[in-house]
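Enquirer: what follows is a protein structure lacking sequence information:
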């Protein structure tokens, strides 16, 4: 696997949506756009009862934003468009009428933590430590912050956002509510995800749809909120501080 992709496989009511990028599953704008659209399409597909969201490879779940694209941002408008990519994925997950199960096989950073947080039920391996690294490069987890705060609480989110240089272990994330279960291996994780998805397919789709509305109540302003946050990140990425920090990744 060397080329980035987003693909979907539907089997017996379960839509498995998988994204991949050779740079530790980082997410450039085109992959974010495809991911948002694929999730939206699965939500309107009557053949689909439940969605499993995963990434390719056996190590990192998601390294967050594409540093290559971050480095190339030279104006606020481009910055807003880039950070809106994560907003669009999170909002697509929020609005999707089907439950989304997160399958987190390894470390996840920045925007990847936001994607994991936007799932409705998330399972992981013990290797799935999380980190919000944005403050390290002079921006912050503004766009993904609401999703992360919704799962970890303000205290948990602020802890990892301020301590931007540290990975927090999967067990910490489980205790805080991001992960429902943590497994010793990817094989055990996959077995559990499959069994859980199959079980959800036996539930009433209308009941699950109504429950999802209940779970996400209070997020109705996120289209506007996350767009506003994207503007903040798009402005900060142009700062001298951030430009200097990003030179390390060129």
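Expert: Done, it's in. Keep in mind that what you see is a predicted model, and the values were worked out from it rather than measured.

Enquirer: all contacts plus neighbour counts: C-alpha atoms, from now on.
Expert: OK.

Enquirer: and the strands in this protein?
Expert: Assigned strands in the chain, in chain order: 5-11, 14-20, 26-27, 50-55, 64-65, 100-104, 108-109, 121-125, 130-131, 181-183 (criterion: DSSP state E).

Enquirer: below is an additional structure, to be compared with the one above:
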């Protein structure tokens, strides 16, 4: 797929995905979601990719929300389809991607933008970032998993407060609440995200994927997280990386993992 609203670049096993609609505050429109779905699918299936860094172009916005003009006249059925397609192909695909995805939040992360960041496995925010779910000011609620993921990250009380008041919070407050992992100056944002991914790159890729799968199972009511952990633990024993990791430990050297 040829991308028109995102930029995707693979460097040193990290796939850099930049939402490239700076004049529109990187708002999510249908085309952007389709291109994100394609890029995330590539990341999950490519042996060349060890991690993903997701950000927005410019310094004003990560993603300032969805493109309201595209759905302002939707019916109930169209609205449900919009949310369901987004869940399946983008937001859930990000959460369930076997490669770690780090969101570098470089400004406003509002509505669908915050939902996009929350779907990522790790979040780093610039110190001037502002985060919020303002959908109730439009007569809507978050439709891309925001009610669920925000509750998982910050708890029921804070989630209901943020969603029903539609208030934005600062990056500092988001860090205190557990909504983001780190807050850094804007000039250090990408470097911090890269630091995390470069550390993960040194670990066994299949074990990293198993860890993501097991942690996510805790959030799914139809799965037994302990059972998934046991299964994923067992699978690791049948990998070359397990043999390399244990051999390197016993030989007191650094392991070199192949992802096999």
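Expert: Received the coordinates, thanks. Nothing here was measured: the structure is a model prediction, and the numbers come from that model.

Enquirer: any idea what the TM-score comes out to?
Expert: The TM-score (TM-score structural alignment, normalised by the length of structure 1) is 0.81; 217 aligned residues with a Cα RMSD of 1.9 Å.

Enquirer: that older thread, out of the strands of structure 1, the one nearest residue 160 of structure 1 is which?
Expert: Closest approach to residue 160 of structure 1 among the strands of structure 1 (Cα to Cα): strand 130-131, 6.5 Å.

Enquirer: for the closest one, give me the average deviation versus structure 2.
Expert: Superposing on structure 2 places strand 130-131 of structure 1 at an average distance of 1.1 Å from its equivalents, by mean Cα distance after the TM-score superposition for structure 1.

Enquirer: just the residues contacting that strand, thanks.
Expert: Outside strand 130-131 of structure 1, the residues that touch it by Cα atoms under 8 Å, 6 or more residues apart in numbering are 107-110, 113, 160-161, 164-170, 173.

Enquirer: ok, residue 4 of structure 1 to residue 84 of structure 1 distance?
Expert: Distance of residue 4 of structure 1 to residue 84 of structure 1, given as Cα to Cα, to the nearest Å: 20 Å.

Enquirer: now residue 174 of structure 1
Expert: Distance check for residue 174 of structure 1 against residue 84 of structure 1: by Cα to Cα, it reads 28 Å.

Enquirer: ok, residues contacting the longest helix that structure 1 contains?
Expert: Longest helix in structure 1 by number of residues (criterion: DSSP state H): helix 76-95. For helix 76-95 of structure 1, contacts defined as Cα under 8 Å, 6+ apart pick out 29, 32-33, 35-37, 39-40, 70, 73, 100, 111, 114-115, 118-119, 143-144, 147, 216, 222-223, 226-227, 230-235, 237-238.

Enquirer: how about the spatially most central residue of structure 1: what's its closest non-neighbour residue?
Expert: Nearest to the mean C-alpha position of structure 1, counting by Cα atoms, centre = their mean, stands residue 115 at 1.0 Å. Excluding its sequence neighbours, the residue lying closest to residue 115 of structure 1 (Cα to Cα, 6 or more residues apart in numbering) is residue 90, at 6.4 Å.

Enquirer: swap in residue 120 of structure 2?
Expert: Using Cα to Cα, 6+ apart, the nearest residue to residue 120 of structure 2 is residue 101, at 5.3 Å.
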